[in-house]
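Trainee: Turn this into a structure:
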Amino acid sequence: MSTNKLLKEYLTFIVDFHNVIRKEYNISNNENIWSYIIEKELEKGTVGVYNYIRHGSGFTVEKNEVICEYDIAPLNEYDIKFSFWKFKNFIETNYKQIIIEDSLLKKDLSDMITANILSWLITDGINWNIYQINFTALESF
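Mentor: This next block holds a predicted model:
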């Protein structure tokens, strides 16, 4: 299975969760979900078929034993930030039969950075080894 397809599934999972949580809490489309959850002091909950826990700058979301972790705090112009481990964990909980070679997945993600699909999170000249992407990237898959 291609990493592009897996990344699209990861983003689609997040978008679907956001659509459900926006509807459940009546959050406007121009309001950041994480900011809303912080303001309302919601730590965890269930919306639709999703169980979520807010952590630091993002969420851990579970649906049908698939775990999706990501950061969404409005730190810069990118909507979603995720580590290699978070993305790999999503794949492994979604496709239990797939064995992921770390080096191949890292190469594919690196190629996506070269192709300007993903970007590194770099602050004050430090590369945090965190990938970034916008929701609009779904349109390019």
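
Trainee: drop to CA atoms for contacts and neighbour counts, all remaining ones
Mentor: OK.

Trainee: Show me what the host helix or strand of residue 21 is packed against.
Mentor: Counting by DSSP states H and E, the element that carries residue 21 is helix 3-25. Applying 3 or more CA pairs under 8 Å, 6 or more residues apart in numbering; DSSP states H and E, we find helix 3-25 packed against strand 44-47, strand 66-71, helix 84-94, helix 102-114.

Trainee: Now the longest strand along the chain: buried residues?
Mentor: Ranked by residue count and defined by DSSP state E, the top strand of the chain is strand 126-133. Within strand 126-133, the residues scored as buried using 16 or more other CA atoms under 10 Å are 130, 131, 132, 133.

Trainee: Next, the second sequence, to be compared with the first:
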Amino acid sequence: MINIAIRKVLNDYVAFIDCFKHQFSPEMEEFEQRSRRNRSGHIGGFNYQFHGAGCRLEKDGIVCEFDFMPTNEYPIKFSLWGMKEFILTNKGYGIDKLEESELHEVLYPLVEDGTLVKLVLGGVVWEVYQI
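Mentor: This next block holds a predicted model:
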């Protein structure tokens, strides 16, 4: 079992994305329009690349993957793989190895308490977390 303060990691993850979004475009509607036109680039220390419904951010060696579609009341969506990349590339956490099953285990209580919500599309519950 990994020893990680998952709520702090989640807060760091959201803050990382919010910092980028604020620099790219603080308004969500404008953000979505700009992300269709400016598929990749550099802004405020971030390298970004939009792909499909997702975005890959890199800053100071930290990699952050997130999805922002389909649009619903949860603006940030991520997979276990995306969160794993964020943790492993953030040297401040001191984690060199992480299994997705371990990450699922520490995220599950956050789903149970409503901090995170699983994505449901067409009646199917996906392994995508929303916040």
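
Trainee: So after superposing, what's the score?
Mentor: Put the two chains on top of each other and the TM-score (TM-score structural alignment, normalised by the length of structure 2) is 0.87; 126 aligned residues with a CA RMSD of 1.7 Å.

Trainee: Format the buried residues of strand 126-133 of structure 1 as CSV; extra columns: distance to residue 65 of structure 1.
Mentor: What follows is the buried residues of strand 126-133 of structure 1, written out as CSV (distance: CA to CA, whole Å):
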residue, distance to residue 65 of structure 1
130, 24
131, 24
132, 25
133, 24
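
Trainee: What lines up with residue 17 of structure 2 in structure 1?
Mentor: Aligned against structure 1 by TM-score structural alignment, residue 17 of structure 2 finds its counterpart in residue 14.

Trainee: Leaving out the residues flanking it, which one is nearest to its match?
Mentor: Once flanking residues are discounted, residue 14 of structure 1 sits nearest to residue 68: 7.7 Å by CA to CA, 6 or more residues apart in numbering.

Trainee: what sits against the one you found?
Mentor: By CA atoms under 8 Å, 6 or more residues apart in numbering, the contact list for residue 68 of structure 1 reads 10, 13, 14, 60, 61, 62, 86, 87, 89, 90.

Trainee: how near is it to residue 127 of structure 1?
Mentor: 23 Å (CA to CA, to the nearest Å).

Trainee: Ok, residue 15 of structure 1 next?
Mentor: Look at residue 15 of structure 1 and residue 127 of structure 1: by CA to CA, they are 26 Å apart.

Trainee: what does residue 107 of structure 1 give?
Mentor: Counting by CA to CA, the gap from residue 107 of structure 1 to residue 127 of structure 1 is 17 Å.

Trainee: With residue 11 of structure 1 instead?
Mentor: 22 Å.

Trainee: And residue 33 of structure 1, by the same measure?
Mentor: Residue 33 of structure 1 sits 26 Å away from residue 127 of structure 1 when distances are taken as CA to CA.

Trainee: Around the closest residue to residue 132 of structure 1 other than its chain neighbours, how many other residues sit close by?
Mentor: Counting by CA to CA, 6+ apart, the nearest residue to residue 132 of structure 1 once its immediate chain neighbours are dropped is residue 81, at 4.4 Å. For residue 81 of structure 1, the neighbour count with other CA atoms under 10 Å is 23.
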